[in-house]
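Visitor: Sequence first, then the predicted structure, then my questions.
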Amino acid sequence: MSDGFTSRFTEEEMAAIRKSLRDEARFGSEFFARLKRVAKRIPFSEDLLAAWICARDPSTPRRVRMTLLAALGYFVLPLDALPDIMPLLGFTDDAAVIAAAVAAVAGSITPEHREKAKRAMAEL
């Protein structure tokens, strides 16, 4: 099954992705800590969690996983194009990056991923 991608990541992109994901446990804990802090304030929290669940699913194609993890890495990074503390605008860059990644791999985020995200959001 094709994942719909025809181009490859550049060497710089791959290096940045590898660097941010080197310590998967730390990345996961940073992701969840940040999500818990902001989940009630941002409308795309469930999409973030569905992307995380999809990226952690072993049946997800590697390219899709890397795309989602790169977008999630942007969400976790403390330096943003727009600082998250800015009222109303702070999360717009994060939302745009997540929306673009989710749109690029939409067929890979399954209803099961979304259902798990919905259940997990109820527990946050």
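Guide: Yep, it's here. Source: prediction; values computed, not measured. Numbering: from 1, shown residues only.
Visitor: from here on, contacts and neighbour counts on C-alpha atoms
Guide: OK.
Visitor: Any idea how many residues pack against Cys63?
Guide: For the record, residue 63 is Arg, not Cys. 16 (other C-alpha atoms under 10 Å).
Visitor: ditto for Met14
Guide: 14.
Visitor: Can you point out the helix or strand that includes it?
Guide: Element membership of Met14 [criterion: DSSP states H and E] is helix 11-21.
Visitor: What helices and strands are in contact with that helix?
Guide: helix 62-76 (3 or more C-alpha pairs under 8 Å, 6 or more residues apart in numbering; DSSP states H and E).
Visitor: residue contacts, Phe31?
Guide: By C-alpha atoms under 8 Å, 6 or more residues apart in numbering, the contact list for Phe31 reads Leu72, Phe75, Val76.
Visitor: redo that, cut-off 6 Å
Guide: Val76 (C-alpha atoms under 6 Å, 6 or more residues apart in numbering).
Visitor: If you count neighbours, what's buried in the host helix or strand of it?
Guide: Of the helices and strands defined by DSSP H and E, Phe31 is found in helix 24-38. Buried residues in helix 24-38, defined by neighbour count with 16 or more other C-alpha atoms under 10 Å: Phe27, Gly28, Glu30, Phe31, Phe32, Leu35.
Visitor: Structure two is appended below for comparative analysis:
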Amino acid sequence: MTTEHTVDFEPAERLAKDHARVRREFWAKIKKVAARLPFAEDLLAAYYCAFDRQTPRHVQASLLGALAYFILPFDVIPDVMPLLGFTDDAAVLATVIRLVSNHIRSDHRDAARAALQRLKDGVTPATE
């Protein structure tokens, strides 16, 4: 029987490994591109929700998948293409956020706004 906090199709070790990779590579990429992303706040809110210990595992897995797609160097549409480069990232993120939107709380959004402001000010967010 599956509970809300388990992921039958993904071993826990794999999810932990993905957690570490997303956490490690996310901030490096967001620092480079935050100013160009119209969906940066949603991306950051998804990040904070994915790493919130209160977020159910299946939600974490979905968000980590979307975040991993954002940080991975291969893409359906390469991120270096002006205007079009992040459209596929935005589509994946928007789809996942719509599916798990009731788990992205106001404190995740507040943290996202604060981190985005720090990035715009040239300060590295403390949550790296």
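Guide: Everything's here; your move. A quick note: this is a predicted structure, and the numbers were derived from the prediction, not measured.
Visitor: Tell me the first helix or strand C-terminal of the helix holding Phe31 of the first structure.
Guide: On the C-terminal side of helix 24-38 of the first structure, the nearest following helix or strand under DSSP H and E is helix 45-56.
Visitor: packing partners for that following helix?
Guide: helix 111-123 (3 or more C-alpha pairs under 6 Å, 6 or more residues apart in numbering; DSSP states H and E).
Visitor: Please work out which residues of the second structure line up with the helix it packs on.
Guide: Counting by TM-score structural alignment, helix 111-123 of the first structure pairs with residues 106-118 of the second structure.
Visitor: Show me what Lys17 of the second structure aligns to in the first structure.
Guide: So Lys17 of the second structure corresponds to Arg22, using TM-score structural alignment.
Visitor: and that match, how far is that from Ala100 of the first structure?
Guide: According to C-alpha to C-alpha, to the nearest Å, Arg22 of the first structure stands 23 Å off from Ala100 of the first structure.
Visitor: Name the residue in those two with the higher neighbour count.
Guide: Ala100 (15 against 11).
Visitor: Map that one across to the second structure for me.
Guide: Checking TM-score structural alignment: Ala100 of the first structure goes with Thr95.
Visitor: gap between Met66 of the first structure and Asp84 of the first structure?
Guide: For Met66 of the first structure, the distance to Asp84 of the first structure - C-alpha to C-alpha - is 24 Å.
Visitor: about what we covered before: gap between the helix holding Met14 of the first structure and the chain center?
Guide: 15 Å (C-alpha atoms, centre = their mean, to the nearest Å).
Visitor: Pull the residues that contact that helix.
Guide: By C-alpha under 6 Å, 6+ apart, helix 11-21 of the first structure touches Ala70.
Visitor: What residues of that helix count as buried?
Guide: The neighbour-count check on helix 11-21 of the first structure (16+ other C-alpha under 10 Å) flags Ile17, Ser20, Leu21 as buried.
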